[in-house]
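> I would like the atomic coordinates for the input below:
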Amino acid sequence: MMMLTTILFDGTHANVLGSAVPVLKILFMCGMGSALAHPMIRVINPESCKVLSKLVFALFLPCLIFTELGRSVTVENMREWWFIPVNVLLSAVIGCGVGYIVALICRPPPQFFKFTVVLTGIGNTGNLPLAIIGSVCHGDNPFGDGCFQRGVAYVSFAQWVAVLIVYTFVYHMLEPPMDFYELVQEIEPVEDPAEMPRLLEAEWPGVKDAQTDDTRAPLLSRLFREDSRNEEGSEGVSPRRGRCLVEPRVVRKIRIVAEKTPLQHILQPPTVASLLGIVVGAFPQLSSILFGQGSAPLAFFTDALTILAAAMVPCVMLVLGGVLSGGPGRSELGLRTTIGICFTRLVILPLVGFGVIFLAYQLGFVPKKDKMFLFVLLLQHAMPSAILSGAMTSLRGYGESEASAVLFWQHIFAVISIAVYITIYLQILSTI
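Coordinates of the predicted model:
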């Protein structure tokens, strides 16, 4: 305890208030967004918020990811950075394990059990970490030259893993329960054009346009219920009896689930930008044409993308502030479960993540002297729930209001939790 106190408050290190400044910058930008969305001002109205969100999603964020990742990544770097995507995977596995315990303790309504596991376990690895790094690296920073470029590259390098988790595991975990689907499958939500878009749409604008009958169908529940009926009625004639080769039941289940998984949505603009940045970095000749020192033939192109990328952080914070101004909305999740998800995601899991990163550091899995590398790894465990996971509830047509409410409260209280953890992280990293 004495050691931790010395690290945090020793006068030879940056003071605690100074370490919290990056979060104060973000809070101010979000506050500006909320103020501009106020009914008396209304500079940011629902339509402009949607347009701005689409610009971030389709233009500013991809430009940022491509330019910074393309400049930083090489084949050698990819070998050194292997623990970044592994850390995202570990964060999801550990988080969902703890989320299962939260669901057992808080006892949400039965239809929200898997919802509780996912919203607890899957953290934000996209817009918010990038915004925090942009704030930390602006002006004097503890990470030295190239702070922003390295930070964005590290975060972007894990994008494909996070997106893959969301569009496979999260997608199927958040399918509507069978009983719910049978009762309300014909009901379509009515959207008021005068209302601010929900927080769920901040990371995937137009998610409702991707909704189909297949995305709203309880696939896994139907598979298991169908197999149960087949076992009970096995004395009858099997529909597969006439085949020469009978498909094993497990193989059949895997095939159906794979066919119904919307992998086409994985190739969203930010993910494509991440993959393109990795491809460019893997080929030095291509990288020198785009990002080479001096007179690179396509330097004008990457310079233009860099200018557009600079708009990402302020725009995403203004959108977030404007969306949060709409309040949490209605939820049937229950106060106890909502508190359980928020407390676990914002307080418990960052502590668990710190233990994971400390162990990885001791085992030599991460570069010893790269403070930004360690900071990004720690940040991946301290984020609120992934907004994209919440967007999956819109795609699946179930639990959208509950996800919106949980994400709202998490982002409100994350101002405090992230400020505390960033302060601790920066103070500890200053001693390395």
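
> CA atoms for contacts and neighbours, from now on please.
Noted.

> buried set for stretch 404-412?
404-411 (16 or more other Cα atoms under 10 Å).

> next, the second sequence, to be compared with the first:
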Amino acid sequence: MGLLELFITACVPVFNMLLVTGVGSFLASDFAGILGKEARKHLNSIVFYVFNPSLVSIYLAKTITMESFTKLWFMPVNILLIFIFGLIFGWIVIQVTRAPAKLRGLILGCCSAGNWGNIFLIVIPALCKEKGSPFGAPDVCQTYGLSYSSLSMAIGAVFLWTIVYNIVRATSKVTEGDGDAQSNQTKVSISGSATGTFSEENCSNSNDHTNESTLPLISKNMPPNKYKIPLSERARIFFSRISGTVDLKKLFAPSTIAVIVGFIIGGTPLIRNTIIGENAPLRVLQESAELIGGGAIPSVTLIMGGNLLNGVRGGASVPPSIILGVIVVRYILLPLLGTGLVKGAVRLGLIQPDPLYQFILLLQYAVPPAMNIGTIMQLFGVGESECSVIFVWLYALASVAVTVWSAFFMWTLST
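Now for the predicted structure:
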């Protein structure tokens, strides 16, 4: 199949995404007034807690078994490599552009964390339905494609809330105003200096664990040689430090729990035969989960369109060099690097010979930043408007970049 035909095939799912995103932006505009801030918040909660978990769990249960999971081990490694090289490229962007301190965490997050969930859930099913798709029968392609995409989304969420979350947390120290009644806005200062006043980190809506994590191991009231900390107390202090560093509530998101449920169902033949299949006695559970999960893709796309409208309206100013640097990293450097890494892994026999699986691994390097980066910036109260501006440019160019790279990846897989 020629490169031009593959390019046309790759255009269709991207245009589908753009049209639905445009509808979301229109519904969020003042003219329509349907998908306002509160409406998007409630719809996003439904997607986060209901639609996405249903979609993830049922497609994993249908296609993933313990045997097949051993063949997919390279996907978490692939995402980890994207994070590592993205952080390296992001650090170079910071040094070259001399980015302000409050934008360093944002730049590192945009360069390292990609949209490995929503984009794939939109692009892959549409791509499988195209006549010129090199991935075989449309129904089989869609089933396995959504399964791989669900796994990608879950793994990406784990890395996002462990790596990017703590990068932003480490690069920005958020302190509340000293009783200033005039403004409730947070003050941002860069952490990393050896001296400074103690400040309360507003990491999330959950409780902080700073008091427990900074307890001394030896009491000042007792001599060190006469006081021994019990093992249970050491374990409590250790886990309190871990909980203070990693937000476990964000780490075990509903989609992540859904992945675990999907693996349990798919990996247990008795449970799988009871729920999955046309003749399964409890097939109504499968059909109900598919019905609920079907609302995830259109809802997420509408929300994306409404959120991007904020970047158009925002009055924040971001240096063009920073925007250009992130664009170069996400749409040029990472895809080129990913092509070499994935092709090298295929030659070494580390990746199973499945064109659809290889395509998803390649496309993970060429997607725009994760939308949840904006949520993380909001949690710390730093760089929110700048994040919207960067996202507008990155997602506006995603229509071209994703199309071009998708066509190129399919061409390399078909040759």
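
> give me the TM-score for this pair.
With the length set by TM-score structural alignment, normalised by the length of the second structure, the two chains reach a TM-score of 0.82; 385 aligned residues with a Cα RMSD of 3.2 Å.

> circling back: looking at the buried residues of stretch 404-412 of the first structure, which is nearest residue 299 of the first structure?
residue 411 (38.2 Å; Cα to Cα).

> what number of residues lie near residue 284 of the first structure?
Other residues lying near residue 284 of the first structure total 16 when counted by other Cα atoms under 10 Å.

> please pull up the equivalent of it in the second structure.
Alignment note (TM-score structural alignment): residue 284 of the first structure maps to residue 269 of the second structure.

> residue 404 of the first structure and residue 410 of the first structure, how far apart?
As for residue 404 of the first structure, its distance to residue 410 of the first structure is 10 Å (criterion: Cα to Cα, to the nearest Å).

> how much does the longest helix along the second structure stray from the first structure?
Counting residues, the longest helix found in the second structure (DSSP state H) is helix 384-414. Here the mean offset of helix 384-414 of the second structure against the first structure after fitting is 1.7 Å, by mean Cα distance after the TM-score superposition for the first structure.

> so which bit of the first structure is that helix matched to?
With TM-score structural alignment as the criterion, helix 384-414 of the second structure aligns to 400-430.

> packing partners for the longest helix of the second structure?
helix 3-28, helix 296-313, helix 320-328, helix 355-363, helix 372-380 (3 or more Cα pairs under 8 Å, 6 or more residues apart in numbering; DSSP states H and E).

> before we move on, the earlier item: got CSV for the buried residues of stretch 404-412 of the first structure, with distance to residue 232 of the first structure too?
Putting these into CSV (distance: Cα to Cα, whole Å) gives the following:
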residue, distance to residue 232 of the first structure
404, 41
405, 42
406, 41
407, 42
408, 45
409, 46
410, 45
411, 48
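
> show me what contacts the residue mapped onto residue 360 of the second structure from the first structure?
Residue 360 of the second structure maps onto residue 376 of the first structure when the alignment is built from TM-score structural alignment. Residues near residue 376 of the first structure by Cα atoms under 8 Å, 6 or more residues apart in numbering: 129, 151, 154-155.

> now with 10 Å, please.
Shown in contact with residue 376 of the first structure (Cα atoms under 10 Å, 6 or more residues apart in numbering): 84, 125, 129-130, 133, 150-152, 154-155, 382.

> neighbours of the corresponding residue of the second structure for residue 8 of the first structure, how many?
Aligned by TM-score structural alignment, residue 8 of the first structure pairs with residue 3 of the second structure. Neighbour count for residue 3 of the second structure, taken as other Cα under 10 Å: 15.

> my read: residue 76 of the second structure touches residue 116, true?
No: counting by Cα atoms under 10 Å, residue 76 of the second structure sits too far from residue 116 to count as a contact (11.6 Å).

> which one of the two has more residues nearby?
residue 116 (29 against 18).

> okay but the more buried one is in contact with residue 156, surely?
Yes: if you go by Cα under 10 Å, residue 116 of the second structure and residue 156 touch, sitting 6.2 Å apart.

> intersection of neighbour lists for these two?
Residues touching both residue 116 of the second structure and residue 156 by Cα under 10 Å, 6+ apart: 79, 150, 364, 370.

> who wins for neighbours among those?
residue 150 (29 neighbours).

> which non-adjacent residue is nearest that one?
Spatial nearest neighbour of residue 150 of the second structure, chain neighbours left out: residue 56 (5.0 Å); criterion: Cα to Cα, 6 or more residues apart in numbering.

> in the stretch 151-300 of the first structure, which spans are helices?
Ranges of helices within the stretch 151-300 of the first structure are 159-165, 171-173, 178-184, 219-232, 249-260, 269-282, 284-291, 299-309, based on DSSP state H, counting those that start in this stretch.

> just those helices: most buried one?
Among those, helix 269-282 has the highest mean neighbour count (mean count of other Cα atoms under 10 Å), at a mean of 22.

> so how much does that one differ from the second structure once superposed?
Taken over the aligned residues, the distance from helix 269-282 of the first structure to the second structure averages 1.2 Å (mean Cα distance after the TM-score superposition for the first structure).
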